[in-house]
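S.K.: Below are the sequence and a predicted model for it; my questions follow.
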Amino acid sequence: MSHPVEAQTRPRKYPFVHMRIADHSVLDSIEGRHVCRLCNRSRKFFCYSCHIPVEELEKLLPRLGLPLQIDIIKHKKEIDGKSTAVHAAVLAPEHVRIHTYPDIPDYRLDKDVVLIFPSAKSLTVPQLFERNVQLKIDDNYGLPKGHHMGTMLRRRVDEIEVLEDQPETTSKRSYTYGNLPVRRAVFIDSTWNQSRGIYADERVRGLRTVVLQNRLSQFWRHQRGSPRWYLATIEAIHQFVLEVHVNAWGLNSAYRGLDNLEITEGFHQLAAPLTREAPSEDVERESPYNGQYDNLLYFFANMYDLIHKYYDHNDLISYRRPI
């Protein structure tokens, strides 16, 4: 590995500033590799096959509770050691499970389950909560006539807008962890071409699809042909539970963790009427969002810091992809 970069050619905003991510410097103190207690394979921080931390870290890592269940469908050709999906399973083991395609559940009879996947009929998270918003749909997203957005997406989904000709009717319903409009979300962990094949499977094809707000990815690993708004799996999970929480319980006005995440202005527009005054240290699970799920990015932020210790941000091709 090359020597650490001493100077940046252009200034950059540190994306995780003010987020409630636990101190991950303990990871830098772990020397060598360790044996997984289940499969006896050599691992660094966690076993990406068994989805558990190494014994030396078991009591040191943050653990999260999520507002709903997360299923991740991983394509069998995805390299386990390079996927960020396992981060969620290690940090929130009671709420995350990973399946390797084609060995997946049959979701056809499941209610209140959604698939995070862009399609022509995708809903937004605010629409799950019956907010009066819609996607801007212009010129079929730049696709040739006859092509379906869900199978040939080449441009980002435009921002959500509040309908101007009708007053927004945010639901007055009081939400708890037990009565959210969705109880399980399914994510596909694969390349775009692989995900289209999984989406065609009849066991998931009938699920309602949900599209996330645009957010620039901070993932350092380049995927050819993918723009900056293609999120790593762990980023997408964080974005989804963030949007669910804000729409259910609001956003703490004192929370500044979103300042440098580069989320589209549409998110902030929709969050504005849901922003609440609350104590700056209030992180109760049904309190306005104040970083309750930021530790999903615990391993991700640590690796981001390590990469940027040795490489100039502006030299990494992943951050020079088109927006």
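M.R.: Nice, I can see it.
S.K.: contacts, neighbours, all on C-alpha from now
M.R.: Will do.
S.K.: State the distance from L251 to E31.
M.R.: 39 Å (C-alpha to C-alpha, to the nearest Å).
S.K.: Tell me which of the two has more neighbours.
M.R.: Neighbour totals were compared for L251 and E31, and L251 leads with 25 against 9 (other C-alpha atoms under 10 Å).
S.K.: Can you name the residues that contact the more buried one?
M.R.: 271, 274-276, 288-290 (C-alpha atoms under 8 Å, 6 or more residues apart in numbering).
S.K.: out of these, which are inside helices?
M.R.: Using DSSP state H, the members of the contacts of L251 that fall in helices are A271.
S.K.: Looking at the contacts of L251, which is nearest Q69?
M.R.: Y289 (18.3 Å; C-alpha to C-alpha).
S.K.: which non-adjacent residue is nearest the closest one?
M.R.: Nearest residue to Y289, sequence neighbours excluded (C-alpha to C-alpha, 6 or more residues apart in numbering): L251, at 4.5 Å.
S.K.: Same check on L270?
M.R.: V162 (7.5 Å).
S.K.: Please report the distance of that neighbour from H308.
M.R.: 38 Å.
S.K.: Just to check, Y293 is in contact with L64?
M.R.: Yes: taking C-alpha atoms under 8 Å as the definition, Y293 is a contact partner of L64 at 6.9 Å.
S.K.: Which of these two has more residues huddled nearby?
M.R.: Y293 (26 against 18).
S.K.: quick one, what contacts the more buried one?
M.R.: Y293 makes contact with 64-66, 238, 241-242, according to C-alpha under 8 Å, 6+ apart.
S.K.: repeat that for 7 Å
M.R.: Contacts for Y293 (C-alpha atoms under 7 Å, 6 or more residues apart in numbering) come out as 64, 238.
S.K.: swap in L242?
M.R.: If a contact means C-alpha under 7 Å, 6+ apart, then L242 has no contacts.
S.K.: would you say it is within a helix?
M.R.: Yes: assignment of L242 by DSSP: H, G, I helix; E, B strand; the rest coil places it within a helix.
S.K.: try this one side by side with the last:
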Amino acid sequence: MAFELAATPFRRLKLASFAPLISAERAVCPKCKSSRKYFCYTCFIPVGISESSLPTVELPLQVDIIKHSLERVGKSTSSHARILSPHSVNIHIYPDIPSYSDTNKVLLLFPGPETPSLDSLLPGKTTEHKQCSTGVSSAKRQRLQRPLCERLIVVDSTWSQAKRITADDRLHDIPRVQLKQAETFFWRKQSKPSHYLATIEAIYYFFKQLHELQEERSYDGQYDNLLYFFAFQYLLIKNKKETK
């Protein structure tokens, strides 16, 4: 079975080798004793694969994923983020929502007609772009000096369920942000427009766009491995369709 990225939307990403996944066998999760392949989506650990063989992604912010209790765990991509970025990502099952004492340090990633885009929230965005001696614009220098937030909240649910979660009083005062339009490559058919992203895609694009707006060095695939499992599943389904 071929696992070539060349003819896929992921061809420009810097992804770790899929070799550990290709050779993986179904096994029993050491925690919940359920039969799993690749990882356990309830315990959020690799199964049948050594943890050291998987890539790890370090994120500059903590991420809280609020997952609806009716969301199908086996098809949710939030587990990808928890497994690949275990030190930065936590998953909470709604109605469990963490307590945020300072809402100025938190952002809720959720689109809406009046929700500001990521770039419009960054300090110094409207500053005149005068080049500094280092080659970094004065606007970008201001953005580098002031962090956007300390925590990011992402909702993992169907769109109808997400509206209920985001209407929760505990999230009412938390500022919202949305991404510049990005296209989903989710393999299941959906009735929503192509810019409605899977959870792991939304997290990936947030950090990629944040890096491009804030960092002096250009983006060089630092967060690409967030899509490691996602791209592999895309290839599995693509190969299955082609061999029918």
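M.R.: The structure has been received and is ready for your questions. Just so it is clear, the structure is predicted and the values come from calculations on it, not from any experiment.
S.K.: Give me the three-state assignment for the aligned residue in structure 1 for P193 of structure 2.
M.R.: Alignment note (TM-score structural alignment): P193 of structure 2 maps to P227 of structure 1. With three-state DSSP as the basis, P227 of structure 1 sits in coil.
S.K.: Could you look up the SS state of the counterpart of K67 of structure 2 in structure 1?
M.R.: Per TM-score structural alignment, the equivalent position to K67 of structure 2 in structure 1 is K74. Here K74 of structure 1 is strand, with the state taken from three-state DSSP.
S.K.: Over to V26 of structure 1?
M.R.: V26 of structure 1 - assigned by three-state DSSP - is helix.
S.K.: Can you give me the separation between the residue nearest to Y289 of structure 1 and F240 of structure 1?
M.R.: 14 Å.
S.K.: ditto for S217 of structure 1
M.R.: Counting by C-alpha to C-alpha, the gap from S217 of structure 1 to F240 of structure 1 is 14 Å.
S.K.: cool, and V186 of structure 1?
M.R.: The spacing between V186 of structure 1 and F240 of structure 1, counted by C-alpha to C-alpha, is 11 Å.
S.K.: Next: S287 of structure 1.
M.R.: Counting by C-alpha to C-alpha, the gap from S287 of structure 1 to F240 of structure 1 is 17 Å.
S.K.: same thing with F267 of structure 1?
M.R.: F267 of structure 1 is 12 Å from F240 of structure 1, by C-alpha to C-alpha.
S.K.: anything in contact with each of those two?
M.R.: With C-alpha under 7 Å, 6+ apart, F267 of structure 1 and F240 have no common neighbours.
S.K.: Tell me the counterpart of P123 of structure 2 in structure 1.
M.R.: Match for P123 of structure 2 (TM-score structural alignment): E130.
S.K.: Leaving aside the residues adjacent along the chain, what's closest to that match?
M.R.: Nearest non-adjacent residue to E130 of structure 1, counting by C-alpha to C-alpha, 6+ apart: S171, 6.3 Å away.
S.K.: and the one you found, what is it in contact with?
M.R.: Applying C-alpha under 7 Å, 6+ apart, the residues near S171 of structure 1 are 129-131.
S.K.: V63 of structure 2 now?
M.R.: V63 of structure 2 sits in contact with 88-90, 151-153, where contact means C-alpha under 7 Å, 6+ apart.
S.K.: Now neighbour count, secondary structure and distance to Q161 of structure 2 too, for those residues, in JSON lines please.
M.R.: Listed next are these as JSON lines, based on neighbours: other C-alpha atoms under 10 Å; DSSP: H, G, I helix; E, B strand; the rest coil; distance: C-alpha to C-alpha, whole Å:
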{"residue": "S88", "neighbour count": "18", "secondary structure": "coil", "distance to Q161 of structure 2": "25"}
{"residue": "V89", "neighbour count": "23", "secondary structure": "strand", "distance to Q161 of structure 2": "21"}
{"residue": "N90", "neighbour count": "18", "secondary structure": "strand", "distance to Q161 of structure 2": "20"}
{"residue": "R151", "neighbour count": "20", "secondary structure": "strand", "distance to Q161 of structure 2": "22"}
{"residue": "L152", "neighbour count": "20", "secondary structure": "strand", "distance to Q161 of structure 2": "19"}
{"residue": "I153", "neighbour count": "24", "secondary structure": "strand", "distance to Q161 of structure 2": "15"}
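S.K.: wait, which of the residues you listed is closest to P9 of structure 2?
M.R.: Set against P9 of structure 2, the nearest of the contacts of V63 of structure 2 by C-alpha to C-alpha is V89 (25.3 Å).
S.K.: quick one, what contacts E58 of structure 1?
M.R.: Neighbours of E58 of structure 1 in contact, by C-alpha under 7 Å, 6+ apart: none.
S.K.: same question, T8 of structure 2
M.R.: With contacts defined as C-alpha under 7 Å, 6+ apart, T8 of structure 2 has no neighbours.
S.K.: For it, what is the corresponding residue in structure 1?
M.R.: Using TM-score structural alignment, T8 of structure 2 lines up with Y14 in structure 1.
S.K.: Would you mind naming the helix or strand containing its match?
M.R.: Under DSSP states H and E, no helix or strand contains Y14 of structure 1.
S.K.: so where do the helices sit in structure 1?
M.R.: 85-91, 125-128, 192-199, 202-205, 233-249, 265-271, 298-310.
S.K.: Nearest to L115 of structure 1 among these would be which one?
M.R.: helix 202-205 (7.7 Å).
S.K.: Mean per-residue distance, that closest one versus structure 2.
M.R.: Following the fit onto structure 2, the mean deviation recorded for helix 202-205 of structure 1 is 1.0 Å by mean C-alpha distance after the TM-score superposition for structure 1.
S.K.: can you list contacts of that helix?
M.R.: 106-108, 199.
S.K.: swap the cut-off to 8 Å and go again
M.R.: 105-108, 115, 198-199.
S.K.: Find me the equivalent region of it in structure 2.
M.R.: Using TM-score structural alignment, the residues of structure 2 aligned to helix 202-205 of structure 1 are 169-172.
S.K.: Give the buried residues for the matching stretch.
M.R.: By neighbour count with 16 or more other C-alpha atoms under 10 Å, stretch 169-172 of structure 2 contains the buried residues L171.
S.K.: And stretch 43-52 of structure 1, by the same measure?
M.R.: 43-48, 50-52.
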